[in-house]
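Engineer: Got a predicted model here, sequence first, then my questions.
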Amino acid sequence: MIQSLVKAANVLEALKDANRELTIAEISEILNIPPSTCHRILSTLINVGYVTKNKRTPLYTLGPALISLGMKASSNIDPGEVEKEVLKKLSDKTMEDAFLIIKSGDKGLVLAKSEGKHSLKIVENFGLEIELHKGAIRKTVLAFQPKEYIDYYLDRDLESYLSESVDREKLRKELEQIREDKISISDSEYIRDAIGIGAPVFNHKSELVGAIGVVVPKERVDEKIKKDYIDAVKSCSIEFSKKLGYSFK
């Protein structure tokens, strides 16, 4: 591994994550490298157009040469391969079936699935369409729709959950919480004795691609296992989004 290249990549990452102009001192502190080293790296990156220095202040930001690189990298991404890889990782981590669900009209559609090793499982088949407010993964898709669409959706005649009718205001607050937490959990909303956990996936344009997650028999879930599943779904959704070029701020 060439350490100078690693340090240069880390400088670019620091500028990207900060989402603002930074001084040499700030970059040095973030990366724990000497200011002199930081200055040499920045000078090189400026020469190739990957970093720009503000002409009026000692501030640095990402340069225009990175735009074409990013566009080229995005064009080489195969979402299908990323999808298979991440869903397989999620099913391996949890040993449960992992799903990718997208919006299809006013319903959520199972687009992809990776089978886990547990023999007792909840059946969700390819092409299965269910109302968006039912189940954690579909509800995640609904939560990240535009406000106008959510208003329209909540004004519809909504199918009841298994054990109760839909409280629209409660659902609206739940969708707001899902947007804030980027995680959703459901309990027996359309499959009896099933726990669902879902999280959103975004692309390089910060657009919602869909949601991934697991649907698990309730008898197999205690609080520790639920936490482990939540962590697994969250981490895989973040990995999926990053691989599609989404930038977390």
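Structural biologist: The structure has been received and is ready for your questions. Treat the numbers as computed from the prediction; the structure is a model and nothing was measured.
Engineer: okay, CA-based contacts and neighbour counts for the rest of this
Structural biologist: Noted.
Engineer: Please name every helix or strand in contact with the longest helix seen in the chain.
Structural biologist: Looking across the chain with DSSP state H, the single longest helix is helix 223-243. Applying 3 or more Cα pairs under 8 Å, 6 or more residues apart in numbering; DSSP states H and E, one finds that helix 223-243 contacts helix 79-94, strand 194-202, strand 208-217.
Engineer: Indicate which one of the ones you listed is closest to residue 38.
Structural biologist: strand 194-202 (32.2 Å; Cα to Cα).
Engineer: Contacts made by the closest one with the rest, please.
Structural biologist: By Cα atoms under 8 Å, 6 or more residues apart in numbering, the list of residues contacting strand 194-202 from outside reads 122, 135-138, 140-141, 144, 182-188, 208-218, 221, 229-230, 233-234, 237-238, 240-241, 244, 246.
Engineer: Quick check: closest non-adjacent residue to residue 60.
Structural biologist: In this structure, residue 60 finds its nearest non-sequential neighbour in residue 53, 4.5 Å apart by Cα to Cα, 6 or more residues apart in numbering.
Engineer: you'd agree that neighbour is up against residue 45?
Structural biologist: No - assessed by Cα atoms under 8 Å, residue 53 is found out of contact with residue 45, at 10.2 Å.
Engineer: show me where the protein has helices.
Structural biologist: So, for the chain - with DSSP H - the helices run 3-18, 24-31, 35-47, 65-75, 79-94, 136-143, 147-154, 168-181, 223-243.
Engineer: Second structure for comparison follows:
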Amino acid sequence: MQSEGVQTVERALAILNCFTNEDDIWGVTELSKKLELSKSVIHRILVTLHRNGFVEKDVYTEKYRLGMKVIELGKVATNQLGLRKIALPIMQEMGKLTGESVLLTKKQGKMGLGIEIVEGPYSIAIRAAFGIGLPLHCGASKKVLLAFQTQEFIDTYLQNENLIRVSDKGRIDANVLKEELIRIRQEGVAVTAGDVDFGAYGVAAPIYDDNGNVFASISVSGRSFGFLEERAEQISLLVKKAAREISVKLGYPHHGVKGEEFDK
């Protein structure tokens, strides 16, 4: 017979295992039905998980998603995988060339998670994005992930998600965002300013896996006041080149990335 402590741990693990790429947000009632446990038991465990950083509570829906502690543990696992090891030296070179901060972001469900960072003089601008999951409509590193998903995924996302800007909590018009995503896909790069942090810009390009799917992004971020239009163009080229190099090393089968060919 299991002790009460072991049973609680197993129930907590069962709750955490409910979170997947497809079902990344859960409410107390939904978890109660799925796991056939009372709402009071589910709520009590979620409170403990939340207090310890394993889940976060959405302030708008009062539902839960995976939290910072899980991301930290995931980062330990990610360190052993190919993406980070391949990307890190390229990111370090990008940091030297631009003098800015470089972020590696991975798609997880309807969110993007910052899994590696090379800090530059303006690293404060993206510190909040590292190790924290943000919705795919928030900032260049996430928008570029959203732009390269299937049309069905994009349409469902725009229709069902709470399109709120992080920096000022303002509502984003779905049609305006849809046009922006089309432009990002055409140009192969996302450029944003003030989406997540006031006074900060971001430039991001998509990273492809060996099946030709966009699952991650590399981005450069800094302070908007030092970001001239001509520099945006220069950094965009560098970011796309870095994304291309990472994609190829991961086994991406094509001869180029969106908006750029290898022999250019």
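Structural biologist: That came through fine. Treat the numbers as computed from the prediction; the structure is a model and nothing was measured.
Engineer: circling back to that earlier point, tell me which of the helices of structure 1 is the most buried.
Structural biologist: Among these, helix 136-143 has the highest mean neighbour count (mean count of other Cα atoms under 10 Å), at a mean of 29.
Engineer: What residues in structure 2 pair up with that helix?
Structural biologist: Using TM-score structural alignment, helix 136-143 of structure 1 lines up with residues 140-147 of structure 2.
Engineer: mean offset of that stretch relative to structure 1 (after superposition)
Structural biologist: Stretch 140-147 of structure 2, aligned to structure 1 and superposed, deviates on average by 0.6 Å (mean Cα distance after the TM-score superposition for structure 1).
Engineer: For that stretch, which outside residues touch it?
Structural biologist: By Cα under 8 Å, 6+ apart, stretch 140-147 of structure 2 touches 103, 105, 107, 111-112, 134-137, 154, 181-182, 184-185, 189-192, 202-206, 214-219.
Engineer: Find the nearest non-adjacent residue to residue 202 of structure 1, please.
Structural biologist: Closest to residue 202 of structure 1 by Cα to Cα, 6+ apart is residue 208, at 4.5 Å.
Engineer: what does that neighbour align to in structure 2?
Structural biologist: That one, residue 208 of structure 1, aligns with residue 214 by TM-score structural alignment.
Engineer: Its match and residue 185 touch, don't they?
Structural biologist: No - counting by Cα under 8 Å, residue 185 is not a contact partner of residue 214 of structure 2; they are 11.4 Å apart.
Engineer: ok, residue 192 of structure 1 to residue 160 of structure 1 distance?
Structural biologist: 13 Å (Cα to Cα, to the nearest Å).
Engineer: what sits in contact with each of these two?
Structural biologist: By Cα under 8 Å, 6+ apart, no residue touches both residue 192 of structure 1 and residue 160.
Engineer: what's the counterpart of residue 35 of structure 2 in structure 1?
Structural biologist: Checking with TM-score structural alignment, residue 35 of structure 2 has no match.
Engineer: ok, the equivalent of residue 103 of structure 2 over in structure 1 - contacts?
Structural biologist: By TM-score structural alignment, residue 103 of structure 2 lines up with residue 99 in structure 1. Residues near residue 99 of structure 1 by Cα under 8 Å, 6+ apart: 87, 110-114, 212-214.
Engineer: from these, which two are the most distant?
Structural biologist: 111 and 214 (13.6 Å).
Engineer: of these two, who's got more company?
Structural biologist: Per other Cα atoms under 10 Å, whichever of residue 111 of structure 1 and residue 214 has more neighbours is residue 214, with 30 against 17.
Engineer: wait, isn't the more buried one in contact with residue 96?
Structural biologist: Yes - between residue 214 of structure 1 and residue 96 there is a contact under Cα under 8 Å: 6.5 Å.
Engineer: quick one on the thing from earlier: the residue nearest to residue 202 of structure 1 contacts residue 144, correct?
Structural biologist: Yes - Residue 208 of structure 1 lies in contact with residue 144 (Cα under 8 Å); the separation is 7.0 Å.
Engineer: Which one's more surrounded, these two?
Structural biologist: For residue 208 of structure 1 versus residue 144, the count of surrounding residues by other Cα under 10 Å is larger for residue 144: 20 against 17.
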